[in-house]
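Engineer: Model the structure of this input:
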Amino acid sequence: MHILANITSVDPDILHDDTCEVSVGDHPFVTKESYVAYEYAIERHKNFVDRQAQLKVYKPHKAASTALVDRICEGIKKSKFTPRAVKDCYDATVRAAAKKNKNN
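Structural biologist: Okay, here's the model as predicted:
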């Protein structure tokens, strides 16, 4: 499973989830102050994501830095807006990775 979350521009007139704010320079895609909109995070199977990429619904961008990915992942657990199913999916993925690393 993959967890998909939007990185959304900050509108100074609207409250936003400040769990994981993303600044200009954190990633080339980000051109103004932004944040991860955890409330809209969804889980999707790899085949779905691959198909959307083939159809060009999802457009590739440069890979995010490890530091940015770590901040986004930490926010999945910290944000009060992350849907329970997404938090559960993340927990299961972390447990599976730990088990795999232990067996190697």
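Engineer: From now on I want contacts and neighbour counts done on CA atoms only, so please keep to that.
Structural biologist: Will do.
Engineer: tally of neighbours for T82?
Structural biologist: T82 has 19 neighbours, counted by other CA atoms under 10 Å.
Engineer: no wait, K77
Structural biologist: As a measure of burial, K77 has 19 neighbours, counting by other CA under 10 Å.
Engineer: which residues does it contact?
Structural biologist: K87 (CA atoms under 8 Å, 6 or more residues apart in numbering).
Engineer: Would you mind measuring from it to A97?
Structural biologist: As judged by CA to CA, to the nearest Å, K77 and A97 stand 17 Å apart.
Engineer: Please provide the structure for the following sequence as well, for comparison with the first:
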Amino acid sequence: MAEWQSSPGHTLLVPSGPSGLHLFVLILGPVVVPSYGTAPQLSIVSATSIRDGIPHDPACELYPGEHPFIQHPSYIAYRHLRIDSAAHVEKMISSAMWAPHEPCADVLLQRIVAGVCKSKLTPREFKQLFGCF
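Structural biologist: Take a look at the predicted model:
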């Protein structure tokens, strides 16, 4: 098991949907986000497998070998980008509900963060937070 650090590029395996674990990547934080109060927050995004015949967000596609967890062509699901308190994330890790995984390479993290602004599916509040406009 990788050691978790709440810094961009670190990853978690999170139970999500009917298909088991999804890779989540920390892309911002810990930072205070004024609309979320004074506690430090983390912004995380998930990777989802690309399925034949099902449209997906092309803003940041991932391929096997780019991260140890990625075994199939995948994409970052910016429409599900979320903010969680750092305390909540730490609690989920300490209770073994979420599991740390290997961090992303810097070049992959840069692509994922750039995709926040590139994606047409990123919610407006997150585009503002990341300075997209």
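Engineer: Is it correct that L12 of the second structure falls within a strand?
Structural biologist: Yes - L12 of the second structure: assigned to a strand according to DSSP: H, G, I helix; E, B strand; the rest coil.
Engineer: Find the residue closest to I3 of the first structure in space, skipping its chain neighbours.
Structural biologist: E43 (4.5 Å; CA to CA, 6 or more residues apart in numbering).
Engineer: who are the neighbours in contact with that neighbour?
Structural biologist: 1-4, 85-86, 89.
Engineer: if I look at L21 of the second structure, how far off is F130 of the second structure?
Structural biologist: Distance from L21 of the second structure to F130 of the second structure, by CA to CA: 27 Å.
Engineer: circling back: the residue nearest to I3 of the first structure maps to what in the second structure?
Structural biologist: Aligned by TM-score structural alignment, E43 of the first structure pairs with I83 of the second structure.
Engineer: Now do stretch 121-130 of the second structure: distance to the chain's middle.
Structural biologist: The chain centre lies 14 Å from the centre of stretch 121-130 of the second structure; the measure is CA atoms, centre = their mean, to the nearest Å.
Engineer: Span of it from start to end?
Structural biologist: 14 Å.
Engineer: ok, now stretch 92-109 of the second structure?
Structural biologist: Per CA to CA, the first residue of stretch 92-109 of the second structure is 23 Å away from its last.
Engineer: In the first structure, which residues correspond to it?
Structural biologist: Aligned using TM-score structural alignment, stretch 92-109 of the second structure spans residues 52-69 in the first structure.
Engineer: before we move on, what about stretch 47-66 of the second structure?
Structural biologist: By TM-score structural alignment, stretch 47-66 of the second structure lines up with residues 7-26 in the first structure.
Engineer: Pull the contacting residues for L42 of the second structure.
Structural biologist: 6, 26-31, 83-86.
Engineer: Dump those residues into JSON lines; add distance to A99 of the second structure and secondary structure as well.
Structural biologist: Output for the contacts of L42 of the second structure, formatted as JSON lines (distance: CA to CA, whole Å; DSSP: H, G, I helix; E, B strand; the rest coil):
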{"residue": "S6", "distance to A99 of the second structure": "13", "secondary structure": "coil"}
{"residue": "L26", "distance to A99 of the second structure": "13", "secondary structure": "strand"}
{"residue": "I27", "distance to A99 of the second structure": "17", "secondary structure": "strand"}
{"residue": "L28", "distance to A99 of the second structure": "19", "secondary structure": "strand"}
{"residue": "G29", "distance to A99 of the second structure": "18", "secondary structure": "strand"}
{"residue": "P30", "distance to A99 of the second structure": "18", "secondary structure": "strand"}
{"residue": "V31", "distance to A99 of the second structure": "22", "secondary structure": "strand"}
{"residue": "I83", "distance to A99 of the second structure": "18", "secondary structure": "strand"}
{"residue": "D84", "distance to A99 of the second structure": "16", "secondary structure": "strand"}
{"residue": "S85", "distance to A99 of the second structure": "17", "secondary structure": "strand"}
{"residue": "A86", "distance to A99 of the second structure": "15", "secondary structure": "helix"}
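Engineer: Nice, that's everything, thank you.
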